[in-house]
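>>> Output the structure for:
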Amino acid sequence: MGRPSRAPQRRAELVAVARRAVVERGVLNLRLRDIAEGAGMSSGSVLYYFPTLVDLLQEVQREAVERFCADREQAASARSDPRARLLAMIRSGLPSGPEDELCVLLYELGTIARRDPAYAARHIALFERQVRIYAGILEAGVATGVFELTAEALTVARNLVTLEDGYGLHLTLAVPVMDTGTAESLILSYARTATRCDLEELS
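Below is the predicted model of the structure:
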């Protein structure tokens, strides 16, 4: 019997190295050589597992999107009250600051989406997946009588995700223009208006 292939393990190691490199160097300054040096490999060896740097970064993006969304889904599903679920979603969507690795990674990789359709498609999928989570919470709140929406659930959900994206970008700047608590309060202000529900008592 032959030895089991180490390819999955090596690929996972390269994804981890690339993830750290993107956060530390930024995606626009990243070179294949940076990944190779970080992994203790030659550039040719890296290309054995990923034909191009683009292919490697696509896997980094896929993993980051899945981890971010899974964390948010878990945070929301841990509660039964739609109000508590909405609050948990808002809190789980904001970066803690410039050192928040996962959020910084997603913002960095998002810059490629302006030019690459494959990256753009995954970025759109990230947005839409979060919108669906929010919409489900909002619809449950309407069904149980705790929310009275000022617009369609899908519209409110899209606005909430867009607010998170905008404020989150500011939170990850080298010099943040606000802190996470302020951003959360601003999003909650919109959520209270959009749901006609006082969420402060759950804070």
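>>> Could you use CA atoms for every contact and neighbour count after this?
OK.
>>> for this structure, what spans make up the helices?
Taking DSSP state H, the helices of the chain run over residues 7-25, 32-39, 43-49, 53-77, 82-92, 101-110, 117-143, 153-171, 180-195.
>>> Which secondary structure elements does the first one sit against?
Spelled out, that is helix 7-25. Contact partners of helix 7-25 among helices and strands, from 3 or more Cα pairs under 8 Å, 6 or more residues apart in numbering; DSSP states H and E: helix 32-39, helix 43-49, helix 53-77, helix 101-110.
>>> Just the residues contacting stretch 61-71, thanks.
With contact meaning Cα atoms under 8 Å, 6 or more residues apart in numbering, stretch 61-71 is reached by 92, 102, 105-106, 109, 119, 122, 126, 129-130.
>>> let's see 10 Å
For stretch 61-71, the external contacting residues (Cα atoms under 10 Å, 6 or more residues apart in numbering) are 15, 19, 55-59, 72-73, 75-76, 89, 92-93, 101-103, 105-106, 108-110, 119, 122-123, 125-127, 129-130, 133.
>>> Need the buried ones from these selected in ChimeraX.
This is the ChimeraX syntax for the buried subset of the contacts of stretch 61-71, where burial follows 16 or more other Cα atoms under 10 Å:
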select :15,19,56,57,58,59,72,73,75,76,89,92,93,101,102,103,105,106,108,109,110,119,122,123,126,127,129,130,133
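>>> another one to check against the first:
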Amino acid sequence: MARPRRQDQRRAELVAAAREAVLERGMLGLRLRDVAERAGLSSGAVLYYYPTLTGLLEEVQRAAVERFCDLRSAAVAAHTDPRRRLLAMIGSGLPSGPDDELCTLLYELGTIARRDPAYAARHIDLFGRQVAIYTGILEAGAAAGAFTLAADALTIARNLVVLEDGYGLHLVQAVAPIDVATAEQTIRAYASLATGCDLGEL
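Alright, predicted model coming up:
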């Protein structure tokens, strides 16, 4: 039996191989063999560490969600002004384009959330964590007098995340109908209306 440290290393390698396979083939065409080939193992060896492909992909999704949320939190933490924090949050939520691996990975994994409760739960967690960051920024800005909210902070926060998701889904397409700058500008325009603060001036 493999030692614990070796097992942890092999699991990390399999998660990396699965991530690459999802990005290359997409979720709909993904097979266990695709992951095994990238890891240099047999399908049986992969199943020794992860009894099901679903379980392995859940770990890929978990890691992607954590990384995405950490990046967004770090972008916001770099500022103290609520307006700058809001702009940083908006700027960190959109993919850079079709080659944005992290956002593409999250969208690919999100396609099966409709059918699998485990994936759906993590997708809901991703949504909730982003909403919570936005809500905190909005409430702090309103308390400081920087924002005059047009609705409750939670509603505005949810709308901002949904706008990011909608535009982001278009931005990772092979041929995007809108560019990143326009998408970000549009979200900023909504945020300006919702907060009573002209973010364009910043």
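>>> tell me the centre residue of the second structure?
Compute the mean C-alpha point of the second structure, and by Cα atoms, centre = their mean the closest residue is residue 68, 4.9 Å away.
>>> For residue 194 of the second structure, grab the count of nearby residues.
By other Cα atoms under 10 Å, the residues close to residue 194 of the second structure number 23.
>>> ok, now residue 14 of the first structure?
Neighbours of residue 14 of the first structure using other Cα under 10 Å come to 24.
>>> which one of the helices of the first structure lies closest to residue 201 of the first structure?
With Cα to Cα as the measure, helix 82-92 is the member of the helices of the first structure nearest residue 201 of the first structure (9.9 Å).
>>> Can you name every helix or strand that the closest one contacts?
Contact partners of helix 82-92 of the first structure among helices and strands, from 3 or more Cα pairs under 10 Å, 6 or more residues apart in numbering; DSSP states H and E: helix 53-77, helix 117-143, helix 153-171, helix 180-195.
>>> Could you look over these and pick the most buried one?
Burial of these is given as mean neighbour count (mean count of other Cα atoms under 10 Å); helix 153-171 ranks first at a mean of 20.
>>> how big's the offset between that one and the second structure?
If you overlay the two and look at helix 153-171 of the first structure, the average distance to its match in the second structure is 0.2 Å (mean Cα distance after the TM-score superposition for the first structure).
>>> Would you format the helices and strands packed on helix 82-92 of the first structure as CSV with distance to residue 201 of the first structure included?
Shown next, in CSV, are those (distance: least, Cα to Cα, whole Å):
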stretch, distance to residue 201 of the first structure
helix 53-77, 18
helix 117-143, 16
helix 153-171, 20
helix 180-195, 11
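>>> which one of these lies closest to residue 97 of the first structure?
Of those, nearest to residue 97 of the first structure by Cα to Cα is helix 153-171, at 5.2 Å.
>>> do you know how far the residue lying closest to residue 16 of the second structure once chain neighbours are set aside is from residue 103 of the second structure?
Spatial nearest neighbour of residue 16 of the second structure, chain neighbours left out: residue 60 (7.7 Å); criterion: Cα to Cα, 6 or more residues apart in numbering. Counting by Cα to Cα, to the nearest Å, the gap from residue 60 of the second structure to residue 103 of the second structure is 13 Å.
>>> hey, what's in contact with both of those two?
residue 109.
>>> Return the distance of residue 118 of the first structure relative to residue 106 of the first structure.
15 Å.
>>> That should have said residue 114 of the first structure, apologies.
Noted for residue 114 of the first structure: a distance of 13 Å to residue 106 of the first structure, by Cα to Cα.
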